[in-house]
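Asks: Okay, sequence plus prediction incoming.
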Amino acid sequence: MLFAFLCTDKPGHLNVRMETRPTHLEHLNKLNAEGTLKFAGPFLDDDGKPNGSLVVVEAADMAAARLIAEADPYYLAGLFEKVEVKAWNWVFNKPE
């Protein structure tokens, strides 16, 4: 089952994002190599600066998806003001 992580950065925490980015990318690369990560990228503010994240993963259930979300270095560094984890159905333009 697919799960979308809708992550909102805490205001004024761009420095935390930038400092933690290398370990965050390592984490996503590991999930990608395992086949867990489907896609990911930052949300951008009006100035084009990152202010959140969208991450979609495949997991057995909501509990497993939450464990993945809470293992992200951004989460562990306290970057996010909130993280919503939602079951998601990929309907259009799904890769074969």
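Replies: On my side now, so go ahead.
Asks: contacts, neighbours, all on C-alpha from now
Replies: OK.
Asks: hmm, who's touching the longest helix along the chain?
Replies: Longest helix in the chain by number of residues (criterion: DSSP state H): helix 14-34. Under the criterion Cα atoms under 8 Å, 6 or more residues apart in numbering, residues 37-38, 50-51, 72-74, 77, 79 lie in contact with helix 14-34.
Asks: Show only the entries of those found in helices.
Replies: Counting by DSSP H, the contacts of helix 14-34 place 73-74 in helices.
Asks: how about the contacts of helix 14-34 in a markdown table, adding neighbour count and distance to N15?
Replies: Shown next, in a markdown table, are the contacts of helix 14-34 (neighbours: other Cα atoms under 10 Å; distance: Cα to Cα, whole Å):
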| residue | neighbour count | distance to N15 |
| --- | --- | --- |
| L37 | 19 | 25 |
| K38 | 16 | 27 |
| P50 | 17 | 11 |
| N51 | 21 | 11 |
| D72 | 16 | 17 |
| P73 | 20 | 14 |
| Y74 | 24 | 11 |
| A77 | 13 | 11 |
| L79 | 23 | 9 |
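Asks: Below is an additional structure, to be compared with the one above:
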Amino acid sequence: MLFALICKDKPGHLQVRLDARPDHVAFLNGLNADKKLAFAGPFLDADGKPNGSMVVIEATDLAGAEALAAADPYAKAGLFEKVEIKPWTWVFNKPAEA
């Protein structure tokens, strides 16, 4: 089952994001290797600077999605003001399954 993690950064925490980014990227690459990551990327503010994230993951249930979200180095660094986790279905432009 897919879940969308919609994460909003705390205001004024761009440096926290930049400092934690290498660990966050490594974390997502690990999820990708385990075939748990569908896609991910930052939301941008009016100046083109990141101010949140959207990460779509595969998990067996909401508790599994919550555990993955909590393990993200951005979450551990206290970057996020709010994280919404919603079940999600990929309908259009879904990549072919391997």
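Replies: Alright, I've got the coordinates. Predicted model, so just to flag it, every value in this text is computed and none were measured.
Asks: Break down the first structure into its strands, ranges please.
Replies: 2-9, 37-44, 50-58, 80-88 (DSSP state E).
Asks: can I get those in a markdown table with distance to A65 of the first structure?
Replies: Converted to a markdown table, the strands of the first structure look like this (distance: least, Cα to Cα, whole Å):
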| stretch | distance to A65 of the first structure |
| --- | --- |
| strand 2-9 | 7 |
| strand 37-44 | 11 |
| strand 50-58 | 7 |
| strand 80-88 | 7 |
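Asks: right, so the ones you listed: which one is the most enclosed?
Replies: Among the strands of the first structure, strand 2-9 has the highest mean neighbour count (mean count of other Cα atoms under 10 Å), at a mean of 22.
Asks: Any figure for the gap between Y74 of the second structure and E66 of the second structure?
Replies: 14 Å (Cα to Cα, to the nearest Å).
Asks: Once you drop chain neighbours, what's closest to the spatially most central residue of the first structure?
Replies: Central residue of the first structure (Cα atoms, centre = their mean): V55, 3.5 Å from the mean position. Nearest residue to V55 of the first structure in three dimensions, chain neighbours excluded: A40, at 4.2 Å (Cα to Cα, 6 or more residues apart in numbering).
Asks: Counterpart of the one you found over in the second structure?
Replies: Aligned counterpart of A40 of the first structure in the second structure: A40 (TM-score structural alignment).
Asks: Surely its match touches G52?
Replies: No: using Cα atoms under 8 Å, A40 of the second structure makes no contact with G52, being 10.9 Å away.
Asks: Quick check, L37 of the second structure in contact with A65.
Replies: No: here L37 of the second structure does not reach A65: they are 11.0 Å apart, not a contact under Cα under 8 Å.
Asks: Find residues that contact each of these two.
Replies: Residues touching both L37 of the second structure and A65 by Cα under 8 Å, 6+ apart: 57-58.
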